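Asks: Sharing a sequence plus its predicted fold:
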Amino acid sequence: MSLRTHTCGALRADHVDQTVSLCGWVNSYRDHGGVIFIDLRDREGITQVVFHPENADAHATGDRLRNEDVVRITGTCLRREEGMANPKLVTGEIEVDARQVEILNKADTPPFTPDDAARTGEETRLRYRFIDMRRPAMQNILRTRHRVAKLMRDYFDENGFYEVETPFLCRSTPEGARDFLVPSRLQPGEFYALPQSPQLFKQILMSGGIDKYFQIVRCFRDEDPRADRQAEFTQLDVEMSFIDQEDVMNTHEGLMRRIWKEVLDVDVPEIRRMTYAEAMNRYGSDRPDLRFDLELIDVTDIAKGTDFKVFTASIEAGGIVKAIRVPGGAKLSRKETDTLAEWVKQFGAGGLPVSKRENGAWSTGIAKFIEPVGDALAERLGAQDGDLVCFGVSNKPAVVHRVLGELRIRLAHDLGMIRDDQWEWLWVIDFPLVEWDDDRKRWHSLHHPFTSPNPEDMDKLESDTANVRSWAYDLVLNGSELGGGSVRIHDTETQKRVFKVLGIDEEEARAKFGFLLDALRFGAPPHGGIAFGLDRIVMHLCGTTNIRDVIAFPKTQNGADLLTEAPSEVDLEQLKELHLRVNLPQPAATPTPTA
């Protein structure tokens, strides 16, 4: 038999005069001259409970209640007195007159209450996550996360996909981020790896004739956590056979429309496409935030006509000069622009040349250098009085794009150019297949080595490698990458050619990916897929910028779980069973003082 007849968010005026039983946590306690009120809370809401002195036993027990005690209360649902309704609560028209009270668990004084969480440090909240979870905001996030996962499963079921589980204990094939390794007890000296992605398995599922696969799956990457990234995360993983790039993108546009409509009642329009080259040239990023303008404008040809050596020297070395016009930015002080100049250095800039447009002329900053080409520059940029112009210059175009790409985002935030209710969607397509790694002196995959080159560029694979496009695509929302994928290589010869470009010889390919290569040899269909960060999707839906807010049990920035105190040392016997020995780095010796 259930301990309760209703949840704390269920009672309305229709329930008046009914005998009800509620269970939950004491959210607050108030004594109004002998009449005691508590707000009783569970995940569905809050109900006010009143204890009258004439119900002596219930009143005596109610007098002992304090925040976070767990109780069961039986009483009569009553309409609140006129003028006492609380419009902030869905249960605000009623209260429960307590007749019987059972303390199910008397709580110690908590380190904080759910109402205090916003004023409590994150470290404390994560250490006592079970209290933090009682917050209505946190419960709404987890409810939203559940709804999103269910919507995904329903959508893919309706579209003929099978949900298939793939292994967690896999072969280590490090590509990019480091693997989490798991020692094998039965094969001494050998290790499993936790999957960074089910990539190889889902391709094998396509070779196995599954045709349409999806999975909501945990993945692991041993990398430094960031605000939008965790070492342990959840992704929606999808693969489809007999498709092209448009099939994959159209299928997942439909998914996003379903989710945003069901959760937020927001209509997602047809999502536009933008090439990687255009995104980088106009916004300095492959995940551009389109909620504001601040586009990068190439002014290299105009900058050639100045005497500013920073410009001319970079141009002579094969570099470029680009600029951002900041409407109304002339209000920024010298101190503020100097701060920006220091800030951009972390992205490879030597500084930040700026100038302001005032009274039809250029002023401050590098005004005297650009005045000879001032009219042409103003026309190119559309500069108006009151604008600030920031220049990016380098002999490496990639540095200019990164510097101005980061700067436009900061300026938009600092100057209040972004509305919280905007949703700007974008597919970025035509990524380069590979990038050159100066440190290792070799090409590496921009996505992964199983991404198919664009068929139109196959003849350039060995001869003009830098300009080979891939059949890859990322879905971007408000400057955040929600997910990315590609059409895969499905024939052995193309896969060998790509491996060769990447410097992966046959022996290495066989050792790392032999099982996939076998699957390709024995008849793999054309296939492609995508993966979305479930955590990131929920972040957008719930309006938070911290991934830890949307995960029930997150790790800190250094990968620690404060609740369970993981990672931790393990017993020596466990290490012996696994044939392991810990070899910690020794602290540096303290130098011996000399006379």
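Replies: That came through fine. Residues are numbered from 1 along each chain as shown.
Asks: CA only for contacts and neighbour counts going forward, please
Replies: Fine.
Asks: Start and end of stretch 115-127, how far apart?
Replies: 17 Å (C-alpha to C-alpha, to the nearest Å).
Asks: How about stretch 195-210?
Replies: Using C-alpha to C-alpha, one end of stretch 195-210 lies 21 Å from the other.
Asks: And stretch 51-59, by the same measure?
Replies: 5 Å.
Asks: now swap in stretch 495-506 and tell me
Replies: Length of stretch 495-506, first residue to last, C-alpha to C-alpha: 11 Å.
Asks: Quick check: buried residues in that stretch?
Replies: Buried residues in stretch 495-506, counted by 16 or more other C-alpha atoms under 10 Å: Gln495, Lys496, Val498, Phe499, Val501, Leu502, Ile504.
Asks: so can I have a markdown table of the residues you listed showing distance to Arg64 and secondary structure?
Replies: Output for these, formatted as a markdown table (distance: C-alpha to C-alpha, whole Å; DSSP: H, G, I helix; E, B strand; the rest coil):
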| residue | distance to Arg64 | secondary structure |
| --- | --- | --- |
| Gln495 | 72 | helix |
| Lys496 | 74 | helix |
| Val498 | 72 | helix |
| Phe499 | 71 | helix |
| Val501 | 74 | helix |
| Leu502 | 71 | coil |
| Ile504 | 71 | coil |
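Asks: Presented hereafter is structure B, for comparison with structure A:
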Amino acid sequence: MLRTNTCGELRISEVGKTVTLCGWVQTLRDKGGVVWIDLRDRYGVTQLIFEEGQASTELINLATSVGREFVISATGVVTERYSKNDKIPTGDIEIKVEKMEVLNKSKVPPFLIEDDTDGGEELRMKYRYLDLRRNPVSSKLKLRHKMLQATRSYLSNQDFMEVETPVLIKSTPEGARDFVVPSRVNQGEFYALPQSPQTFKQLLMVSGFDKYFQIVKCFRDEDLRADRQPEFTQIDCEMSFVTREDILNTFEGLVRFLFKEVKGIEVGEFVHMQYDDAMRLYGSDKPDVRFEMPFVEINSVAKGKGFGIFDQSELVVAICAKGCAEYTRKQLDALTDFVRKPQIGAKGLVYLKCNQDGTFKSSVDKFYSQEDLKQWAEAAGAEAGDLLLVLSGDTDHTRKAMNELRLEMGNQLGLRDDSVFKPLWIIDFPLLEWDEETQRYHAMHHPFTSPNKEDLKLLDIDPGAVKANAYDLVINGVEIGGGSIRIHDRETQALMFDHLGFTPEEAKAQFGFLMDAFEYGAPPHGGIAFGFDRLCALFGGSQSIRDYIAFPKNTSARDVMIDSPSMVSPDQLKELGIKLDK
């Protein structure tokens, strides 16, 4: 090794020890008779000192010649610092350098390699290898590493076997768009990159591997947001001979273990909530339950009073903001502007202030008496000093808009505390959802999800009413993972394909291998997949998963560092049998 120690480990107890450190020059301070260099590696920063009279002129000249991000090696004696720095672990000591070597020079970096940098996001992504030297970035990858190790430890100790599944697979029509890969050997045919290892992990259950996991790369060619990337990582798991409760209990255990090992905290109860209740009370299948403020439907007390907007609406729904009756007109106008944003799409906002003197003030006073407004307040459980916010319209759209308003109020009132974690299982999703564009049902999760046994009879008469034996784990309003008990017999799977609009020939062409496998003793099985990047972001307190990926893509699905995707040569296309129209 070129070094005896890292730049983050030396302490006052090691004064007098001769050491060799290697790293990057973070800062240089030349005070005439004394030169200091802060030397950095991924473990920390250690101060080097060069003093006239104790170091040779040649050594001091060499020290003053280096620039930011030069790679150097320095050998010297650990000494106690005269002016200590309590902001870094090595702040009690410095190295009195006796020998130094420049291992490599550096151009002036395009932005400061410091915690508070002057580089914009696009510039930092172009020079991602430099950005990764900064503590706020490297610490996120350290967190990711710790979570990887803890996940493998927990699952291995639960007798799960890690099995790798193929990356070049078959394209399927369900779900998001596939990334496709042309075959040179079989020209005119294409592989797809996996959106998940779903069918392979089910085949592993048929094979007798009753507990499988894989920390696996998956690929989806979809529009990007802060929490999406074209390639992402899943903790992918499957189990045989289990019920839904077995899976929920097992993976509650995993999540509790991760919180304990990585963050040192105990999480509370994992509440179970039905999908229908989540939509009715929160307008979302991933509600943030760190705070209350559930929806209250007030159709019965708000309609029929001559206010046409409410009378013509399918749903009139309110939330109660505790202690907010003192909101000013300016604040209420800002909330109205918020719900009118195109991405939210409400036409307006009605409010009701519950005054301290027991009277009520609303934005629709001319349509409602004080007794009418009192009924609103009572229906919503509002008390003196509270504020009711009311939206109306068609049910689905109004609930979605109210969900956004509820979250905004949670932000304004400081109720979405990043140090608090509230896990929630959403269960009993609809099995199928109707698509207006294609005029047919699609699987809400995927085509291999089992319907609840008691709903199987409804498939032919009311497909939209069938509930799936499916579940999502939500923490603080973020979907962390989801899964289901799978269909494990050929007849039910064929019935499912039929209701999804597959002809028998199409089902055989796409999934015949799985249907055939079900005829050789497939066990009852189910599983779950966690979005690992999303889980890391939650643990790290970030909104974007890109912070936890070493070399992410931008929102245009480009890697600006290596300039990918890019054109390929005509010769490569010719080998693949691909002709581009001119």
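Replies: Alright, I've got the coordinates. Because the structure is a prediction, the values reported are computed rather than measured.
Asks: how about the buried residues of stretch 495-506 of structure 1 in CSV, adding distance to Met138 of structure 1?
Replies: Conversion of these to CSV gives the following (distance: C-alpha to C-alpha, whole Å):
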residue, distance to Met138 of structure 1
Gln495, 46
Lys496, 49
Val498, 46
Phe499, 46
Val501, 48
Leu502, 45
Ile504, 47
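Asks: Show me which of those residues is closest to Gly329 of structure 1.
Replies: Each of those was scored against Gly329 of structure 1 by C-alpha to C-alpha, and Leu502 proved nearest at 45.2 Å.
Asks: Now check structure 2 for the residue matching that closest one.
Replies: Leu502 of structure 1 maps onto Leu500 of structure 2 when the alignment is built from TM-score structural alignment.
Asks: Contacts only, for its match.
Replies: Arg440, Tyr441, His442, Ala443, Pro447 (C-alpha atoms under 8 Å, 6 or more residues apart in numbering).
Asks: Surely Ala149 of structure 1 is in a strand?
Replies: No. Using DSSP: H, G, I helix; E, B strand; the rest coil, the assignment for Ala149 of structure 1 is helix, not a strand.
Asks: Give me the aligned partner of Asp396 of structure 2 over in structure 1.
Replies: Checking TM-score structural alignment: Asp396 of structure 2 goes with Ala398.
Asks: Wasn't that match part of a strand?
Replies: No. Counting by three-state DSSP, Ala398 of structure 1 is not found in a strand; it is helix.
Asks: give me the number of residues near it?
Replies: 16 (other C-alpha atoms under 10 Å).
Asks: Quick check: Ala85 of structure 1 touching Glu95?
Replies: No. Applying C-alpha atoms under 8 Å as the test, Ala85 of structure 1 and Glu95 come out as separate, 9.3 Å apart.
Asks: Same drill for the two, tell me which one is more crowded.
Replies: More crowded of Ala85 of structure 1 and Glu95, by other C-alpha under 10 Å: Glu95, with 25 against 15.
Asks: and the more buried one, what is it in contact with?
Replies: Thr47, Gln48, Val49, Val50, Cys77, Leu78, Arg79, Arg80.
Asks: With Gly319 of structure 1 instead?
Replies: Gly319 of structure 1 touches Val393, Ser394, Asn395, Lys396, Pro397, counting by C-alpha under 8 Å, 6+ apart.
Asks: residues contacting the closest residue to the first one other than its chain neighbours?
Replies: Using C-alpha to C-alpha, 6 or more residues apart in numbering and skipping the chain neighbours, the partner closest in space to Val393 of structure 1 is Val321 (4.6 Å). Contact criterion C-alpha under 8 Å, 6+ apart gives Asp298, Val299, Thr300, Ala303, Phe311, Ile315, Phe391, Gly392, Val393, Ser394, Val400 as the residues in contact with Val321 of structure 1.
Asks: To which residue of structure 2 is the first one aligned?
Replies: Taking TM-score structural alignment, the alignment pairs Asp298 of structure 1 with Glu297 from structure 2.
Asks: One more: the fifth one?
Replies: With TM-score structural alignment as the matching criterion, the partner of Phe311 of structure 1 in structure 2 is Phe310.
Asks: Helix, strand, or coil at the counterpart of Ala318 of structure 2 in structure 1?
Replies: Counting by TM-score structural alignment, Ala318 of structure 2 corresponds to Ala323 in structure 1. Under three-state DSSP, the three-state class of Ala323 of structure 1 is strand.
Asks: Run a quick neighbour tally on the nearest residue to Ala323 of structure 1 once chain neighbours are set aside.
Replies: Distances taken as C-alpha to C-alpha, 6+ apart place Phe391 nearest to Ala323 of structure 1, at 4.3 Å, with adjacent residues excluded. For Phe391 of structure 1, the neighbour count with other C-alpha under 10 Å is 23.
Asks: now Tyr212 of structure 2
Replies: Tyr212 of structure 2 sits with 24 neighbouring residues when counted by other C-alpha under 10 Å.
Asks: Check the mean deviation of the host helix or strand of it from structure 1.
Replies: Tyr212 of structure 2 is part of strand 211-219 when elements are defined by DSSP states H and E. Compared with structure 1 after fitting, strand 211-219 of structure 2 has a mean deviation of 0.5 Å; criterion: mean C-alpha distance after the TM-score superposition for structure 1.
Asks: could you say what helices and strands that strand packs with?
Replies: strand 161-162, helix 198-206, strand 231-240 (3 or more C-alpha pairs under 8 Å, 6 or more residues apart in numbering; DSSP states H and E).
Asks: Which one of those lies nearest to Asn554 of structure 2?
Replies: strand 231-240 (11.6 Å).
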